[in-house]
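In: only geometry, no sequence info:
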């Protein structure tokens, strides 16, 4: 005769499955990374929001800060960029501003070459089916890295400078690691810096043509 008290296994079987937001564990982190990769690919870095990513993952937006500290760190994890902007920017600013382009190029080349260009190529492959991987990376470099550097240096027209500079850096990455265009693909760092740094430095700190404008 039953005592009227349900057995533990009966209770477990009858309990409804968890719905809605996920608990704040490792599965939440993985869900955020997956959702971020999709959202960044669909709308780009600048238009992606923490709330949109969290909603896609089915978690509270506070979990983004909890696990990653913000959108930019989540981006670096989601698309496998092997640099941390919070440490990279002070490193690049530590020195003569007229040699900033050289420091940027050497840092990016060192990071990408350390992994055989794999992280750059992986980024392109990971989002190519959803949107423009080049645009995505260019937005991130322009907004999170270059624009901050330029504003720290108190330069005029920071958005234009950042866009031009990011296009130069990301273009180099595409030609060297994805397209593997020679002689860029096999050139050593000194040769690349000597060839590209003067133009990049002009974008960063030189006088820009007043007629040069960004649309909108």
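Out: Received, thanks. Given the structure is predicted, the values throughout are model-derived calculations rather than measurements. Numbers count the residues shown, from 1 in each chain.

In: only C-alpha atoms from now on, for both contacts and neighbour counts.
Out: Fine.

In: end to end on stretch 81-88, go ahead and measure it.
Out: Start-to-end span of stretch 81-88 (CA to CA, to the nearest Å) is 12 Å.

In: show me what the biggest helix by length in the chain is packed up against.
Out: Longest helix of the chain, by residue count under DSSP state H: helix 26-47. In terms of contacts (3 or more CA pairs under 8 Å, 6 or more residues apart in numbering; DSSP states H and E), helix 26-47 is packed against helix 50-57, helix 62-68, helix 71-78, helix 118-127, helix 133-140.

In: just name the most buried of those.
Out: helix 133-140 (a mean of 21; mean count of other CA atoms under 10 Å).

In: now the longest helix of the chain: buried residues?
Out: Buried residues in helix 26-47, counted by 16 or more other CA atoms under 10 Å: 28-29, 31-42, 44-45.

In: got the angle between that helix and helix 50-57?
Out: 140 degrees (axes from the mean of the first three to the mean of the last three CA atoms, to 10 degrees).

In: which outside residues touch helix 26-47?
Out: With CA atoms under 8 Å, 6 or more residues apart in numbering as the test, helix 26-47 has contacts from 22, 48, 52-54, 56-57, 59, 63-64, 67, 74-75, 77-79, 127-128, 130-133, 135-137, 139-140, 143.

In: also stretch 205-216?
Out: 97, 98, 150, 155, 160, 202.

In: same deal with stretch 124-138?
Out: Taking CA under 8 Å, 6+ apart as the rule, stretch 124-138 contacts 37-38, 40-42, 44-45, 79, 123, 163, 166-167, 170, 174.

In: here's the one I want to compare it with:
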């Protein structure tokens, strides 16, 4: 039995321990380098217990994203007037990337999404469900879902160039300067005049 080998039993505290070890592994080893056996070894549990709680490596990654990504802090930035929505959102987003307790996790998630289609699908589902849909609900202009998607794509692009690829001079710019430069474009996506009819018409025709 697992308990007789000195392994931890399957209780909620054990599940949280496994999850914390999984987050650390995804951050330090990436998606390809993280394994069920490796996480089980770090948590001193049987691999079967990891499978019991999370079902698969993808299930473990999904749970790790939900645990480690500060989605609620980003959603808080949605509150307030639309006129300053981009300013609040970009400032919060960049500050989270700058935070040593969150930035490495963000980078690991992006690396994982680039390395694995399964991880990319999990990230897309999380973003759509937890971020893009609530953001669209805050917008009063036409095609709010597409507006949110364009805004998110630019923000992720900035993060990729600054924090993951570390391309200078963007990587070494003061964060307030990056926020000030990026914000007007994000605000335009969210509330400005955009010609989206052709885009939506093309998508509907497919």
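Out: Cool, the structure landed. As the structure is a prediction and not an experimental result, all values here were calculated from the model.

In: which among the helices and strands packed on helix 26-47 of the first structure is found nearest to residue 186 of the first structure?
Out: helix 118-127 (14.9 Å; CA to CA).

In: hang on, the earlier thing: distance to residue 216 of the first structure for the helices and strands packed on helix 26-47 of the first structure - can I get that in CSV?
Out: Below are these laid out as CSV (distance: least, CA to CA, whole Å):
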stretch, distance to residue 216 of the first structure
helix 50-57, 25
helix 62-68, 31
helix 71-78, 25
helix 118-127, 26
helix 133-140, 16
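
In: between the contacts of stretch 205-216 of the first structure, which has the most around it?
Out: Highest neighbour count within those, by other CA atoms under 10 Å: residue 150, with 21 neighbours.

In: show me the contacts for the aligned partner of that residue in the second structure.
Out: Aligning on TM-score structural alignment places residue 150 of the first structure opposite residue 136 in the second structure. Going by CA under 8 Å, 6+ apart, residue 136 of the second structure touches 144, 145, 147, 148.

In: quick check: which element contains residue 136 of the second structure?
Out: Using DSSP states H and E, residue 136 of the second structure sits in helix 133-138.

In: list the contacts of the next helix or strand after that helix.
Out: Using DSSP H and E, the helix or strand that follows helix 133-138 of the second structure in sequence is helix 144-159. For helix 144-159 of the second structure, contacts defined as CA under 8 Å, 6+ apart pick out 90, 94, 97, 132, 133, 135, 136, 137, 186, 189, 190.

In: tell me the one among those nearest to residue 33 of the second structure.
Out: Closest to residue 33 of the second structure, out of all of the contacts of helix 144-159 of the second structure and judged by CA to CA, is residue 97, at 22.9 Å.

In: please report how far that closest one lies from residue 90 of the second structure.
Out: For residue 97 of the second structure, the distance to residue 90 of the second structure - CA to CA - is 11 Å.

In: just give me the neighbour total for residue 167 of the second structure.
Out: Quick note: residue 167 of the second structure (other CA under 10 Å) scores 12 neighbours.

In: same question for residue 84 of the second structure.
Out: Counted with other CA under 10 Å, residue 84 of the second structure comes out at 15.

In: counterpart of it in the first structure?
Out: Residue 84 of the second structure maps onto residue 99 in the first structure, by TM-score structural alignment.

In: can you tell me the closest non-neighbouring residue to its match?
Out: residue 201 (7.5 Å; CA to CA, 6 or more residues apart in numbering).

In: to which residue of the second structure is that neighbour aligned?
Out: So residue 201 of the first structure corresponds to residue 187, using TM-score structural alignment.

In: enumerate every residue touching its match.
Out: Shown in contact with residue 187 of the second structure (CA under 8 Å, 6+ apart): 83, 84, 85, 86, 87.

In: then residue 8 of the first structure?
Out: Residue 8 of the first structure neighbours (CA under 8 Å, 6+ apart): none.

In: so how far is residue 198 of the first structure from it?
Out: For residue 8 of the first structure, the distance to residue 198 of the first structure - CA to CA - is 72 Å.

In: same deal with residue 146 of the first structure?
Out: Residue 146 of the first structure is 16 Å from residue 198 of the first structure, by CA to CA.

In: same deal with residue 76 of the first structure?
Out: 28 Å.

In: what does residue 55 of the first structure give?
Out: In terms of CA to CA, residue 55 of the first structure sits 44 Å off from residue 198 of the first structure.

In: with residue 127 of the second structure as the reference, measure out to the closest residue in space to residue 130 of the second structure that isn't next to it in sequence.
Out: In space, and not counting its chain neighbours, residue 130 of the second structure is closest to residue 71: 7.1 Å by CA to CA, 6+ apart. Residue 71 of the second structure sits 9 Å away from residue 127 of the second structure, taking CA to CA as the criterion.

In: so which of the helices and strands packed on helix 26-47 of the first structure gets nearest residue 192 of the first structure?
Out: Ranking those by proximity to residue 192 of the first structure (CA to CA) places helix 118-127 first, at 17.4 Å.

In: off-centre distance for the closest one?
Out: 11 Å (CA atoms, centre = their mean, to the nearest Å).
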